[in-house]
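Student: sharing a model that was predicted from the sequence below.
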Amino acid sequence: MQPQTHTSLQPSNSRNWRVWWQLTRPHTLTAAFVPVLLGTALAMQVTTVHFGLFFAMLIASLLIQAATNMFNEYYDYKRGLDTEESVGIGGAIVRDGIKPKTIMNLALSLYGISLLLGIYICMSSSWWLALVGLFCMLIGYLYTGGPMPIAHTPFGELVSGFFMGMIIILISYFIQTGTVSTTSILVSIPSFILVGAIMLSNNIRDLDGDKEFGRKTLAILIGRQSAIRLLASMFIVSYIWVFILIFMNIISPWLAIVVLSAPKAIKATKGFIGKTIPITMMPAMKATAQTNTIFGFLLSIGLFIGYFM
C-alpha cells in the first residue's frame, strides 16, 4: 500500500549530492552513452565527425535517460511499489525524503534541456529528427508513466532495446552522415539485444514482487528459469551476430575484440541461476549492465582501430 504520510525533509547536506546522483541511476546511463559513441564511430568510417553534434546528442541522450529513471522513481512511489525495504537503487522518495513533485519537476526540466539540444541538432541536420526525438521522449515517459506503463507489460525488453539500443545508434549516425546505412542497422542489433537484456535482468530480479502487484512482464509470463535461459541466449546471439558480420566482410575483423566482454556475460547468467531472493541477484544485474557497456565500448574501439589501421 502507498504510505499515507510522507516526510518533506530533504537529504542532509553531507550526503545531498549522493542522493541526487543516485536518483539518476548512474549505472543505467551507459545505456545512453554507449549507443551514441557507437553510432558516431560508425559514422566516422564514412565522414568527418562533427563534434558539436556528437556532444549535443550525447548530453541529450543522458538527460533523457536520467529523466526516464526519475519518472520511474515517481510512479513507483505513486503506485506504492517503492518502500523503505525495496531492493535496488531507487527509493529517493521513501528513504531520502525527496518530495515526489520535486522529482517530477526535475525530470521535466531535463526533458526541457534535451528539447533545446534537439533543436540545435535538427538545425544542423534534419527537422524530421524532431518527430523521432519527440516520440522517443514520449516513450521514455510512457515506459513507467501513464495508465498502462510499458515496463509492466511483456514488451518492456523489446521497447527499451529498440529505442535505447538501436534508435540512438541510428540517430547518432544520421546526424553525422545525413542517412542511415544497412551496416549501421546491422551493427546496432547487438545493442538492441543487450539493452533489452538489462531490462530482462531487472524483471528476473523483481519477478515475485512484480507478480504480486499484477504486472505482466516477460519474465513472469515465461517463468524464472526460462527467463534466465532467454538472457543467456540474448548474450550468445549478440556475440554470434558480430562474427557473422565479420565473416560476411561487412565489418572489420577488429570488432572481434568484443569477445573480451564475454566473462561479464557468463557472470551475469550464472549469477541468476538458483537465486530467488532479489538482493542476491544484484551482482548479476550489475554484470548484465556492464556486459552492454563493455560490449559497446569494444565495438567502438574495434571500429576506431579498423579505421586507423
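Tutor: Alright, I've got the coordinates.
Student: make it CA atoms for all contacts and neighbour counts henceforth
Tutor: OK.
Student: who's in contact with the closest residue to Gln22 other than its chain neighbours?
Tutor: In space, and not counting its chain neighbours, Gln22 is closest to Ile89: 6.9 Å by Cα to Cα, 6 or more residues apart in numbering. By Cα atoms under 8 Å, 6 or more residues apart in numbering, Ile89 lies in contact with 22-23, 25.
Student: 10 Å instead?
Tutor: Applying Cα atoms under 10 Å, 6 or more residues apart in numbering to Ile89 gives the contacts 19, 22-27, 73.
Student: hang on, isn't Ala60 packed against Cys136?
Tutor: No: here Ala60 lies out of contact with Cys136, judged by Cα atoms under 10 Å, at a distance of 11.5 Å.
Student: between those two, which one's more packed in?
Tutor: More crowded of Ala60 and Cys136, by other Cα atoms under 10 Å: Ala60, with 24 against 17.
Student: on that earlier part again, return the member of the contacts of Ile89 nearest to Ser226.
Tutor: His27 (25.7 Å; Cα to Cα).
Student: which one of the contacts of Ile89 is nearest His6?
Tutor: Distance to His6 across those (Cα to Cα) is lowest for Glu73, with 14.9 Å.
Student: can you tell me the element that closest one falls in?
Tutor: Applying DSSP states H and E as the criterion places Glu73 in helix 51-78.
Student: need the contact list for Gly165.
Tutor: 31-32, 34-36, 158-159, 188-196, 292.
Student: over to Leu37?
Tutor: Applying Cα under 10 Å, 6+ apart, the residues near Leu37 are 43, 54-55, 57-58, 168-169, 172-173, 296-297, 299-301.
Student: if you set the cut-off to 8 Å instead, what comes out?
Tutor: Contacts of Leu37 (Cα under 8 Å, 6+ apart): 169, 172, 297, 300.
Student: before we move on, back to that, and which of the contacts of Ile89 is nearest to Gly271?
Tutor: His27 (17.8 Å).
Student: burial count for the nearest residue in space to the closest one that is not next to it in sequence?
Tutor: Once flanking residues are discounted, His27 sits nearest to Ala289: 7.3 Å by Cα to Cα, 6+ apart. Burial of Ala289 is recorded as 26 neighbouring residues (other Cα under 10 Å).
Student: next up, a structure to set beside the first:
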Amino acid sequence: MAGSSQKSKKRAPQRRRSSGNPARRPVAELGPVTAKDWIGAARLRTLPLAVAPVVLGTGAAQVVDRSLHWVIALACLSVAVLLQIGVNFANDYSDGVRGTDTQRVGPARLTASGRVPAKRVLLIALVFFALAALVGLTIVVRTQQWWMLAVGALCIVAAWFYTGGKRPYGYNAMGELFVFVFFGLVATLGTTWVQAFRLPLEAWLSAVAAGLFACAVLLANNLRDIDQDRAVGKRTLTVLIGRRATQVLFTLFVLIPFGLAAWIALLYPVAWLAMLALLAGLVAIIIVWTYRQPRELVAALGLTSLTALVYAGFIYWALVA
C-alpha cells in the first residue's frame, strides 16, 4: 500500500545549520588553523594604536631637538608594536582558558575555538613580550636611561594582568585606565624622553590624545561584547555603566583630541589639518550611536584606530614643519 511504503521510507537526514557566530561553530567546521588565523589573532586593526603614540612622541621630541633620531624612533616603534601583539595573544590565551571568548561576537579566537593548544598561544605571547623587552633593552643601553628598565618591566606586567592572573583588572572596569596610561602617556612620553630627554607641553598634549583614542577603541570593543561579557561575569566599564553612557564616553574620547589639536594649532598652524581625521572619527561615532548588530561595531573600531593614526601623522607634520 502507498501508506505503508511511505512509512517504510527513511527520513532524509536534516542538515545541521551553521552558527552565524564563528566562535560557536564546531572545531571541525572551522577547519585547520591557517596563517590568516594567526594574523587575525594578532588583531592588526589595533596596531595603529601602537604606531600613533610613537609618531606623536617623536614629533614632540623634534620640538626640542630638530634632528630625527630615527634609530631610536624605530626601536620605540618596534617595542610598541611587539607589546601590542603580545597583549593581543595574551588576551586570546587568558580569555580562552577562562571561557570568556566562547560567547563572543566575531571571529573565533585561537584558544577558545580549541584549534590551537592554549600553551602554544601563551608561548607566542611570551615570545612577543621577550622581543619587546630585548629591543627596549637596546634603547636603554644606547640612551643610558637605566631607570627605564623598571618602566619596561611594568609595561609587560601590566600587559599580562590585563586579562591574566587570578584577578585581571580588565575584568573589573580598569581596562580604560590601563590603556590610557600605557598606550597613551607611557608610550608617547617615553618616546619623547629617550630622544630628547625633555618633556615639552606638546608631548603631554599628544600623550593625552593618544590615550583617549586608545580608550575609545576599547570602549567600542567592549560595547560590541557587552551582552557576552555580562553573561560570563566580565565586569568591563561598559558593563557597569551601560550602553548609553558608553556611547557618550566614546564620543567624548574621540572628540577631545581634536580640541587638543586646536590648542596645538595656536602655535603650529599646520595642526589644523588634523581636523581631517575627524571625518573618519565622526563616521565611527555615528556607527556607535546607530548600530543594530554588534558586529557593526567592528567597523567603528577600525575607523577609530585609523582616526588616531591620521591624527598623529598631521600633528607630527605640524610639530616638525
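Tutor: The structure has been received and is ready for your questions. Nothing here was measured: the structure is a model prediction, and the numbers come from that model.
Student: circling back to that earlier point, among the contacts of Gly165 of the first structure, which ones are in strands?
Tutor: Using DSSP state E, no member of the contacts of Gly165 of the first structure falls in strands.
Student: counterpart of the residue nearest to His27 of the first structure over in the second structure?
Tutor: The alignment partner of Ala289 of the first structure in the second structure, by TM-score structural alignment, is Ser305.
Student: part of a helix, is its match?
Tutor: Yes: per DSSP: H, G, I helix; E, B strand; the rest coil, Ser305 of the second structure lies within a helix segment.
Student: mean shift between stretch 184-202 of the first structure and the second structure?
Tutor: Stretch 184-202 of the first structure differs from its equivalent in the second structure by a mean of 1.1 Å after superposition (mean Cα distance after the TM-score superposition for the first structure).
Student: pull out the buried members of the contacts of Leu37 of the first structure.
Tutor: With burial judged by 16 or more other Cα atoms under 10 Å, the buried subset of the contacts of Leu37 of the first structure is 169, 172, 297, 300.
Student: now distance to Ser124 of the first structure and secondary structure too, for these, in TSV please.
Tutor: Listed next are these as TSV, based on distance: Cα to Cα, whole Å; DSSP: H, G, I helix; E, B strand; the rest coil:
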residue	distance to Ser124 of the first structure	secondary structure
Ile169	18	helix
Ser172	13	helix
Phe297	26	helix
Ser300	24	helix
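Student: among those residues, which two are most distant?
Tutor: Ser172 and Phe297 (15.1 Å).
Student: quick revisit: most surrounded residue in the contacts of Ile89 of the first structure?
Tutor: When neighbours are counted by other Cα under 10 Å, Glu73 leads these with 26 neighbours.
Student: what's the nearest residue to that one if we skip its chain neighbours?
Tutor: Gly90 (6.3 Å).
Student: any idea how far that neighbour lies from Ile98 of the first structure?
Tutor: Gly90 of the first structure sits 12 Å away from Ile98 of the first structure, going by Cα to Cα, to the nearest Å.
Student: ok, now Ile277 of the first structure?
Tutor: 28 Å.
Student: quick one, which of those two is more surrounded?
Tutor: Neighbour count, other Cα under 10 Å: between Ile277 of the first structure and Ile98, Ile98 has more, with 21 against 14.
Student: any idea what that one aligns with in the second structure?
Tutor: Checking TM-score structural alignment: Ile98 of the first structure goes with Val116.
Student: just confirm its match is within a strand.
Tutor: No: counting by three-state DSSP, Val116 of the second structure is not part of a strand but coil.
Student: give the contact list for it.
Tutor: Residues near Val116 of the second structure by Cα under 8 Å, 6+ apart: 33, 110.
Student: now do Ala41 of the first structure
Tutor: Taking Cα under 8 Å, 6+ apart as the test, what Ala41 of the first structure contacts is 300, 303-304.
Student: next one: the counterpart of it in the second structure from His69 of the second structure, what distance?
Tutor: Aligned counterpart of Ala41 of the first structure in the second structure: Gly59 (TM-score structural alignment). Gly59 of the second structure sits 11 Å away from His69 of the second structure when distances are taken as Cα to Cα.
Student: what segments of the stretch 151-300 of the second structure are helices?
Tutor: In the stretch 151-300 of the second structure, the segments counted as helices under DSSP state H, counting those that start in this stretch are 175-180, 187-196, 201-224, 226-232, 237-265, 278-290, 297-320.
Student: packing partners for the first one?
Tutor: By that I understand helix 175-180 of the second structure. Applying 3 or more Cα pairs under 8 Å, 6 or more residues apart in numbering; DSSP states H and E, one finds that helix 175-180 of the second structure makes contact with helix 201-224.
Student: between helix 297-320 and the helix it packs on, find me the angle.
Tutor: 180 degrees (axes from the mean of the first three to the mean of the last three Cα atoms, to 10 degrees).
Student: so where is helix 201-224 of the second structure in the first structure?
Tutor: Counting by TM-score structural alignment, helix 201-224 of the second structure corresponds to 182-205 in the first structure.
Student: flag every buried residue along the matching stretch.
Tutor: 184-185, 187-205.
Student: and if you look at stretch 114-129 of the first structure?
Tutor: By neighbour count on 16+ other Cα under 10 Å, the buried set for stretch 114-129 of the first structure is 114-115, 117-122, 125, 129.
Student: same question, stretch 48-65 of the second structure
Tutor: For stretch 48-65 of the second structure, by 16+ other Cα under 10 Å, it's 48-64.
Student: narrow those to those in helices?
Tutor: 48-64 (DSSP state H).
Student: which strands or helices does the one helix or strand Met104 of the first structure maps to pack on?
Tutor: Using DSSP H and E, Met104 of the first structure sits in helix 100-124. Applying 3+ Cα pairs under 8 Å, 6+ apart, one finds that helix 100-124 of the first structure contacts helix 51-78, helix 128-142.
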